[in-house]
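Peer 1: okay, here's the prediction I keep looking at, along with the sequence it came from:
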Amino acid sequence: MSKPRYAVYYAPAAESALWRFGSAVLGYDALTGEAAPLLVPPGCDPATWPTFTEEPRRYGFHATLKAPFELAGGRSEEQLRAFARNYAAALESVTLKGLAVAALGSFVALIPSEPSDALQRLAFSLVQAFEPFRAPLSEADRARRLKSPLTPAQHAYLEAYGYPYVGDAFRFHMTLTGSLPSEQAGVVKQALEAAYAAALPAGPARIDRFALFRQDGRANRFRLLDSYPLG
């Protein structure tokens, strides 16, 4: 039986329009652990949309800050949650100019409309702060990560932090679809742009919290365990 995994994610407040939008696109509310009323973007096929969102549905609506990890020996969930609560109190929120729907390779996600050095610093501080709670990567997990082509710097990050896309390799994104057929990617991006514009007003976006998510086993979906307002 696999051990639980934890992750440090950005997840919007559960009462926010952004959380409702992302959860509806994925068809899953990671706070309740239940299906969310599905939002199929205009022009997309309701029969195929659940297939397009199957992979991100496992994780819930989020942006990865510290990738999933098993707890290090001698560490408990209670200690992890207490540390997260105390650490969040010392952090400052980050205001982005906005979020934009973008195609990232074969999938579609929300990304900052402009780069933010403050967000990069916040993300890396969380990666480093929670490192004492992370168990070393298993050989299977390391091999899985090494299947992707990595730069020397990304390989060093993998060895140091168990994940290659941190530090200057970090790109904040809130995934909305899994890998799409090439002929569908452009259509889906445009449809999600329209759906996002209809659901949320244009304007700044505040990264004002982080969350702990828990996955009971590798076959399970992630659940939102705690949300910690910054400051």
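Peer 2: On my side now, so go ahead. Remember, it's a predicted structure, so these values are computed and weren't measured experimentally.

Peer 1: hey, let's count contacts and neighbours off CA atoms from now on
Peer 2: Fine.

Peer 1: thought residue 69 was touching residue 138?
Peer 2: No: look at residue 69 against residue 138 with C-alpha atoms under 8 Å: they stay out of range, at 10.1 Å.

Peer 1: which of these two has more neighbours?
Peer 2: Between residue 69 and residue 138, residue 69 has the larger neighbour count (other C-alpha atoms under 10 Å), namely 23 against 11.

Peer 1: what sits against that one?
Peer 2: Neighbouring residues of residue 69 by C-alpha atoms under 8 Å, 6 or more residues apart in numbering: 5, 6, 7, 134, 135, 137.

Peer 1: okay, pairing it with this:
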Amino acid sequence: MRYAIYFTPPSGDALTLAAASWLGRSVYSGEPVEHPAVRGLGIHEIAFHTALPRRYGFHATLKAPFHLNHDCSEAALLRELMRFAGTLEPFEIPRLEVGRLGDFYGLTPATSCPALDYLAAAVVQEFDGYRAPLTEAEIERRNPDGLSASQFANLHRWGHPYVMDEFRFHMTLTGPLLARDFGRVEAALGAHFAPLLEEPVEVANLALFVEREPGAPFQVHSLHPMGRVAARKIA
């Protein structure tokens, strides 16, 4: 089993529901969801272009998937995640937008959000002791020869190349695309998500995801609210 610490909105959030439809699967129930009818892009094309992110579900990576260290347990991870989340204050991403990152699309912050960078770095450091060291095969799957010096150092130190200064918050919505498909896919994403991207997105929880066996889809195991319990009760 592998674990990951991600951000994802609550199950009933409009953005969560729209993303589940686009990707074709609910990351909470694990059940298939019908793709939307979007002008200019057939349902079969959406299914094809979302095959890779469908397995991981709608999320932004904070701590990339990891096996538990041999001397750690799921119960201990859960206790620490609950404790740690309680030390953090919720905040808002002012606005997300559809953006292209290399050859794939996702939702990215429209403006810089230092709170996101701080949160991601804090999660990576706080939970690194729970992560089993990468095997040689896992390192090779990261294509180390194609990484920059900083990314390579991150891979060996933190188990993932895109952390710390290399971190870029994104919520993946497609797999790799051919250049000829960029325009149609971007237009379809804009039509589907634009009505939901005018309001700020609240970051008020950390989500523990699980992959129960190799190749299985990732699913939400539990949400861990940010902020002190007393403050949440008063609110």
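Peer 2: That came in fine, so what should we check first? Computed from a predicted model, the values in this text were never measured in an experiment.

Peer 1: superposing both, give me the TM-score.
Peer 2: Aligned and superposed, the two chains score 0.95 in TM-score terms (TM-score structural alignment, normalised by the length of structure 1); 227 aligned residues with a C-alpha RMSD of 1.2 Å.

Peer 1: next step: the contacts of residue 69 of structure 1 restricted to helices.
Peer 2: Judged by DSSP state H, these include no members of helices.

Peer 1: so which of those hold up in structure 2?
Peer 2: Shared with structure 2 under both residues aligned by TM-score structural alignment, their matches' C-alpha atoms under 8 Å, the contacts from those are 5, 6, 7, 134, 135.

Peer 1: who wins for most neighbours among these?
Peer 2: Result: residue 6 is most packed of these (other C-alpha under 10 Å), 25 neighbours.

Peer 1: nearest residue to the residue nearest the centre of structure 1 other than its sequence neighbours?
Peer 2: Taking C-alpha atoms, centre = their mean, the centroid of structure 1 lies closest to residue 63, which sits 2.6 Å from it. With C-alpha to C-alpha, 6 or more residues apart in numbering as the criterion, residue 63 of structure 1 has its nearest non-adjacent residue at 4.6 Å, and that residue is residue 174.

Peer 1: and for residue 74 of structure 2?
Peer 2: Closest to residue 74 of structure 2 by C-alpha to C-alpha, 6+ apart is residue 68, at 7.8 Å.

Peer 1: confirm residue 109 of structure 1 sits in a helix?
Peer 2: No: counting by DSSP: H, G, I helix; E, B strand; the rest coil, residue 109 of structure 1 is not found in a helix; it is strand.

Peer 1: count the residues that sit near it.
Peer 2: For residue 109 of structure 1, using other C-alpha under 10 Å, the count is 21.

Peer 1: please pull up the equivalent of it in structure 2.
Peer 2: Alignment note: residue 109 of structure 1 maps to residue 106 in structure 2; criterion TM-score structural alignment.

Peer 1: residue 193 of structure 1 too?
Peer 2: Checking TM-score structural alignment: residue 193 of structure 1 goes with residue 190.

Peer 1: the helix or strand hosting its match vs structure 1, mean deviation?
Peer 2: Using DSSP states H and E, residue 190 of structure 2 maps to helix 182-193. The superposed helix 182-193 of structure 2 is, by mean C-alpha distance after the TM-score superposition for structure 1, a mean 1.1 Å from where its aligned residues fall in structure 1.

Peer 1: what's the helix or strand following that helix packed up against?
Peer 2: As assigned by DSSP H and E, the chain's next helix or strand after helix 182-193 of structure 2 is strand 201-203. Here strand 201-203 of structure 2 touches strand 91-93, going by 3 or more C-alpha pairs under 8 Å, 6 or more residues apart in numbering; DSSP states H and E.

Peer 1: so the strand it packs on aligns onto which residues of structure 1?
Peer 2: Residue span in structure 1 matched to strand 91-93 of structure 2, by TM-score structural alignment: 94-96.

Peer 1: what residues sit buried inside the matching stretch?
Peer 2: Neighbour-count burial for stretch 94-96 of structure 1, counted by 16 or more other C-alpha atoms under 10 Å, picks out 94, 96.

Peer 1: now check residue 51 of structure 1 against structure 2: what is it aligned to?
Peer 2: That one, residue 51 of structure 1, aligns with residue 48 by TM-score structural alignment.

Peer 1: for its match, helix, strand, or coil?
Peer 2: Assignment for residue 48 of structure 2 (three-state DSSP): helix.

Peer 1: neighbours around it, how many?
Peer 2: Using other C-alpha under 10 Å: residue 48 of structure 2 sits among 13 other residues.

Peer 1: quick check: the nearest residue to residue 185 of structure 1 once chain neighbours are set aside vs residue 112 of structure 1, distance?
Peer 2: Of all residues not flanking residue 185 of structure 1 in the chain, residue 106 sits nearest, at 6.7 Å (C-alpha to C-alpha, 6+ apart). Plainly put, residue 106 of structure 1 is 18 Å away from residue 112 of structure 1 if you go by C-alpha to C-alpha, to the nearest Å.

Peer 1: okay, these two: which has more neighbours?
Peer 2: Taking neighbours as other C-alpha under 10 Å, residue 106 of structure 1 and residue 112 compare with residue 112 leading, 20 against 14.
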